[in-house]
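Asks: Quick one, what's the 3D model for this:
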Amino acid sequence: MSDVQSWIKETVTTNPVVLFMKGTAQFPQCGFSGRAIQIIKSCGVENLVTINVLEDAAVRQGIKDFSNWPTIPQLYVKGEFIGGSDIMNEMFESGEMQALLKA
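Replies: Just a heads-up that it's a prediction; the model follows:
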């Protein structure tokens, strides 16, 4: 396992909610990342950790390899990969996301 993979694993397992995104929570750099932040905030999550993948090419590629998922953003809850923006949106609309993030 590479240093980047080790760092990603440690980050997602030591923080309850982690979003790998383009940009920051304050300034998302893509619409999908912006939507992901809106969903998480509307669920009342306060201890969100965001990782700006645009700051580090190794992390940007590393998270895709880690999850075997080709797109950003990527949400992790309690170390488990949940999905990207579309999956988050579907879960939010069904009420699953709220339940997951309140648990």
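
Asks: going forward, measure contacts and count neighbours with C-alpha atoms only.
Replies: Noted.

Asks: Now do the contacts for the closest residue to residue 47 other than its chain neighbours.
Replies: In space, and not counting its chain neighbours, residue 47 is closest to residue 17: 7.0 Å by Cα to Cα, 6 or more residues apart in numbering. Residue 17 is in contact with 47, 48, 49, 75, 76, 77, 78, counting by Cα atoms under 8 Å, 6 or more residues apart in numbering.

Asks: for comparison, sequence B:
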Amino acid sequence: MQRLNILKTYSRLFSTSIQDKIKQTIQQNDIVVFMKGTVDRPMCGFSRAACQILYMNGVPRITGVNVLASDDLRQGVKEFTKWPTIPQIFVKGEFVGGADIILEMHQSGQLKSYLKDKGIQLEETDKDVLEPPKEQ
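Replies: Next comes the predicted model:
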């Protein structure tokens, strides 16, 4: 039993370090997607969709964070946002949601105005064909 408590304490300390890294990443980058894979090589359809939707709306750069690189990171970002699924999208330090949320925003026409209101410099695009944006 004591060993289990020590492991829980260590896990919480490690989690704090992960939380700090998450905070630092979202504060230092305009658009961050915690995703499975990378912007250039998404490893799931939802992560791919999130990047494609952002790209279609003129986002010039996405900072992609591959949560498959670390179980602690994957769990840490879920705890940070209290959101159970990946991908998770942040704009100017604010958690927006997952692929379903930005898809809904895109379909309603709200995404572009939200990004502009947040000060994101969007590129003009008429892309129907989806290409990955540049990854930072």
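
Asks: just to revisit the earlier point, in ChimeraX, how would I select just the buried ones from the contacts of residue 17 of structure 1?
Replies: Selection of buried members from these for ChimeraX, criterion 16 or more other Cα atoms under 10 Å:
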select :48,49,75,76,77
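
Asks: just curious, which of the contacts of residue 17 of structure 1 is nearest to residue 99 of structure 1?
Replies: Ranked by distance to residue 99 of structure 1 (Cα to Cα), the contacts of residue 17 of structure 1 are led by residue 77 at 11.8 Å.

Asks: I figured the closest one hits residue 11, correct?
Replies: No: between residue 77 of structure 1 and residue 11 there is no contact, the gap being 11.0 Å when judged by Cα atoms under 8 Å.

Asks: quick one: what's aligned to residue 49 of structure 1 in structure 2?
Replies: For residue 49 of structure 1, the aligned residue in structure 2 is residue 63 (criterion: TM-score structural alignment).

Asks: Name the helix or strand for that match, please.
Replies: Element membership for residue 63 of structure 2 (DSSP states H and E) is strand 61-66.

Asks: ok, now residue 7 of structure 2?
Replies: Here residue 7 of structure 2 sits within helix 2-28, counting by DSSP H and E.

Asks: how far apart are the helix or strand following that helix and its match in structure 1?
Replies: Where DSSP H and E defines the elements, the next helix or strand beyond helix 2-28 of structure 2 is strand 31-35. Overlaying structure 1 shows strand 31-35 of structure 2 at a mean distance of 0.5 Å from the equivalent residues (mean Cα distance after the TM-score superposition for structure 1).

Asks: gap between the closest residue to residue 64 of structure 2 other than its chain neighbours and residue 80 of structure 2?
Replies: Closest residue in space to residue 64 of structure 2, ignoring its immediate chain neighbours: residue 33 at 4.9 Å, by Cα to Cα, 6+ apart. Residue 33 of structure 2 sits 14 Å away from residue 80 of structure 2, going by Cα to Cα, to the nearest Å.

Asks: These two: who's more crowded?
Replies: Neighbour count, other Cα atoms under 10 Å: between residue 33 of structure 2 and residue 80, residue 33 has more, with 27 against 16.

Asks: And stretch 3-16 of structure 2, what's buried?
Replies: In stretch 3-16 of structure 2, counting by 16+ other Cα under 10 Å, buried: residue 15.
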